[in-house]
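Asks: Next input, structure requested:
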Amino acid sequence: MSDTLSKNSPPRANSRAKNITLTVIAATQLMVVLDATIVNIALPKIQEALHFSTTDLSWVINAYTLTFGGLLLLGGRAGDILGRRRVFIFGTVLFGFASLLGGFAQNSGMLLAARALQGIGGAICSPTAFALIATNFEEGPERNKAFGIFSAVAGSGAAIGLLAGGLLTEYLDWRWVFFVNVPIAVLIALAAPRYIAESERTSGRFDLPGALTSTLGLVALVYGFIRAASDGWSDGLTLASFAVGLLLMAAFLVIERQTAQPITPLHLFADRNRSGSLVMMLCLSAAMFGIFFYVTLFVQGPLGYSPLRAGVAFLPISAAIIVAAQIASTLQVKYGPKLFMVTGAALFTIGLSWLTLLDADSGYLDGVFGPTVVFGFGMGLIFVPAMLLTVAGVADEDTGAASGLLNSVQQVGGSLGLSILTTVFARAAADKAIELTAALPKGVVPTPEQRADAADKVLAYGISHGFVVGAALAGVALLVSVFVIKAKASDLPAAGTAGAIL
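Replies: Next comes the predicted model:
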């Protein structure tokens, strides 16, 4: 075993014990990853039960991703300083407790508080889950195999979440997309002390000011966009939210430049390939969160799909991502990462542009399947080289920060993108509703069927206009891939590093 293990490490001499160790670690990561999609399928039922507006409904996603992404680097640092197993168990228990609260939520405020707490739990246990593989498996074939299985489980989380969300919502209740985490968290917390070795603690400090200013700054910016959707850009609270958000983000940059152990080492952005990759992942995540959120509403609205059928309808995008990622992973060593990033960004742009054509009469094949599969294939081509370039050339002491930064960018980008799309969606939907109301003859009361048809038109119109923003973000990613990324195959990290990140 690695010399990082403590003297009180639990016995794990046989392969069965090691398999259990990996199962416990991977199960935690799966729980955290699938929670980003399992809730999406239940959104229409949650909206109906807790009386969310469509714009406020986006907070069910953002409350989780903002705290998760904003505190992810701090969670990884906590594991290094306090002991990874200890922090891992605490984060898992907190995640399970938050899930229990979410399942019992009686109003929107309680659910959003639970989602934010889930995000904090995920930010604590997710980075330590990854690090515990290095702690519990010897370097070489054993560790490489563990990383491979861990990555496969994490990569399948989105698809599993979509199916699980559909099954639980349709055959039980939307509350079970939260309750399902509770027994898993309990089992993990009970098994961890027996099968997972503790790591040695390292000295260091927590960059709490950096974590708090960045997280609260992002929350303020996202709130500003969503507030603008309902109250307009001239609203005093909207403007105040943007002002506070920008001031906090400026304070974050000052803190990170001056602190001895920053949560985000700013020198990581000096490399153009790394910065370009992070910008591309920011744009990619912004659009992806919009797709999962709004297309979920579309297939269960105008298309009339059940929750389970909606979950199945999203599987092709997961398959496209997996296939494309395998192609990029296999061939980029020969052709270099730039080719796959440019091609992926082009497909990414085509898919998002296609979604702007969505209307109430669109079917599944032309309205959902086609554009999302094109988008998914592009995403898969970008994802692997972007991940590798993020850690390429990074000093050993900064590898964790670099990989954590990538994860944070994905979550934060998703929140910001979803909030911006929501702003555009709300204004366009309101304009369409006014137009349809004005077209009604005076004194005529629409039938329930006419009202339902009008609601579908309003929803589809708002969604299609929201994806104009997505297409613009895709265009930014395409420009970055062409003019900023200069990486060649020789710039990719060594195989060992790649295996650790993937």
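Asks: From now on I want contacts and neighbour counts done on CA atoms only, so please keep to that.
Replies: OK.
Asks: Mind listing what's buried along the longest helix anywhere in the chain?
Replies: Using DSSP state H, we find that the single longest helix of the chain is helix 399-438. Going by neighbour count (16 or more other C-alpha atoms under 10 Å), the buried part of helix 399-438 is 399-430, 432-433.
Asks: For it, enumerate the helices and strands it packs against.
Replies: Under the contact definition 3 or more C-alpha pairs under 8 Å, 6 or more residues apart in numbering; DSSP states H and E, helix 399-438 sits against helix 54-82, helix 208-231, helix 272-290, helix 370-391, helix 448-483.
Asks: what's the angle from that helix to helix 208-231?
Replies: 10 degrees (axes from the mean of the first three to the mean of the last three C-alpha atoms, to 10 degrees).
Asks: for stretch 36-45, the distance to its chain's centre please.
Replies: What separates the centre of stretch 36-45 from the centre of its chain is 14 Å, taken as C-alpha atoms, centre = their mean, to the nearest Å.
Asks: here's the other one to compare against:
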Amino acid sequence: MSGSTPAASAPTTTQSSRWWALVVLALTQLVVVLDGTIVNIALPQAQEQLGLTDGQRQWVVTAYALAFGALLLLGGRIADYWGRKRSYLVGMLGFGAASAFGGLAQSGVELIIARGLQGAFAALLAPAALALLTVTFPSGRERNTAFAVFGTVAGAGAAVGLVLGGVLTEFADWRWCLLVNLFFVAIGIVGGLILVAESKADGRNRYDLVGAVTVTLGLGSLVYGFSLAEGGWARLDTIGFLALGVALLVVFVLVERRVAQPLLPLRIVTNRVRAGAFLVQAVIGSVMIGAMLYLSFHLQIVLGLDPLPAGLASLPMTVVIMIVAPIATKLLPRVGPRPFMIVGPLIAAAGLVYLSRITADGEYVVQVLPALIVLGVGLAFVFVPLQNLALTGVAPHDAGAASATANSAMQIGGSIGLSVFTAIYAAAVSGQTSSGAGQLESFTAGYSAAFLAAAIGLVVASIISAVLIRGKASDLLPQGDTPAVVHA
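Replies: Okay, here's the model as predicted:
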């Protein structure tokens, strides 16, 4: 069945300003993604200065991803209805203010609150940026190029965050991992005012408040339930929050089927190709947010690297992504996205399996570097087509909601992945400790278990792609002059 929606007002831009707008929007995506990992390298120093518990340490990462993912759908609809440029600018200002608050935090609670506020404003900023990109490059080869650039920047952002976090922690202070955002925010606001044209959905639009409440509480309860699993999957509070999260999400789906203007039009997620892309995006989020956190711990705690060397140690993955992505972009129109989406996760999984063989007395060059190179190749193949697939065939009216769903999948996947990996890590460490292993050996066993779990997730992502992402390359990557119609 075809979903028909009113056309959105499209921005009017010159050819050159469109590409400069892409630079600004890609920079925005870089900031949003790197802030998910930039504090990873700084966490050991921040934990010592602020007296964070291990649980609070995890929530410095989880608070950002959870608030981001849970509020993205609402943020997407606000962008559609209120105006994408306006939402972008307000999101930028709020993100900058929250970053300043976090950089000046004097306690673990303040830092966690600041990270949650960052995530909330990022939930307004990110879908507005991606929706602006969608309506600025509505179709054709230029759209594929724009999305390839945008996806590559997003993919490299997590690793860039690790490197930048290492530089700032080593030569300045961990607080600059948050304060540095003020420079990006200034560039984004000036560039947005000058280069980005306003666009929004036409017609009379009403917010789906019941849907917003049920999906936000449902996702929050689900992620919190997974975070409690570290203390045991059979605990009553773990089961209770997981069950409550599932129930609220079921209610959300029922609400969306009945309201006239849903927060998430179900036609966006019932399309088979887009559903597959969203699921893969969730798995990729778990790897980029969850697995990379444990890599930074291994580099600093077990291998004993200082913050800057630890950040630089993750750079090979970024370099490989930047090298492989242009090659993949050229091949994409010829072979189509499906082979990339099947093979890419398998290559990345092989890298993580290799990484899971780390030992406490191993060397970086032998045990970590080869894994990062292979991981970078696999992720590059996924990043290039992923954003485009997630938004293929979406009508301009739904651009914000679809963009929000794509981002939400990655952030919620990262939140759940981090919680699951933490539970697996804790169980492995406990088992090693009870058997008499040393502290570093126990930590290494925990990291290894987390990497192996992430590899299994990527294999599942490859299977999902093989089953759901089907069709001709011309259908999955439309080359015409007008956007494809939504098919549900």
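Asks: returning to that earlier point: can you tell me which of the helices and strands packed on helix 399-438 of structure 1 comes nearest to residue 162 of structure 1?
Replies: Smallest distance to residue 162 of structure 1 across those (C-alpha to C-alpha): 13.4 Å, for helix 272-290.
Asks: any idea how far residue 427 of structure 2 is from whatever residue of structure 2 lines up with residue 461 of structure 1?
Replies: Taking TM-score structural alignment, the alignment pairs residue 461 of structure 1 with residue 445 from structure 2. Residue 445 of structure 2 sits 10 Å away from residue 427 of structure 2, going by C-alpha to C-alpha, to the nearest Å.
Asks: and the residue nearest the centre of structure 1, how far is that from residue 356 of structure 1?
Replies: By C-alpha atoms, centre = their mean, structure 1 has its centre lying nearest to residue 411, at 4.4 Å. To residue 356 of structure 1, residue 411 of structure 1 is 24 Å away according to C-alpha to C-alpha.
Asks: Same check on residue 473 of structure 1?
Replies: With C-alpha to C-alpha as the criterion, residue 473 of structure 1 and residue 356 of structure 1 are 13 Å apart.
Asks: what's the answer for residue 239 of structure 1, then?
Replies: As judged by C-alpha to C-alpha, residue 239 of structure 1 and residue 356 of structure 1 stand 29 Å apart.
Asks: Neighbour count for those two, which is higher?
Replies: residue 356 (22 against 18; other C-alpha atoms under 10 Å).
Asks: Pull the contacting residues for the closest residue to that one other than its chain neighbours.
Replies: In space, and not counting its chain neighbours, residue 356 of structure 1 is closest to residue 464: 4.3 Å by C-alpha to C-alpha, 6 or more residues apart in numbering. Residue 464 of structure 1 is in contact with 355, 356, 357, 358, 359, 425, counting by C-alpha atoms under 8 Å, 6 or more residues apart in numbering.
Asks: what two of the residues you listed have the greatest distance between them?
Replies: The span of those, defined through C-alpha to C-alpha, is set by 357 and 425 at 14.0 Å.
Asks: In contact with the counterpart of residue 474 of structure 1 in structure 2, which residues?
Replies: When structure 2 is aligned by TM-score structural alignment, the residue opposite residue 474 of structure 1 is residue 458. Each residue near residue 458 of structure 2 by C-alpha under 8 Å, 6+ apart is listed here: 283, 284, 345, 346, 348, 349.
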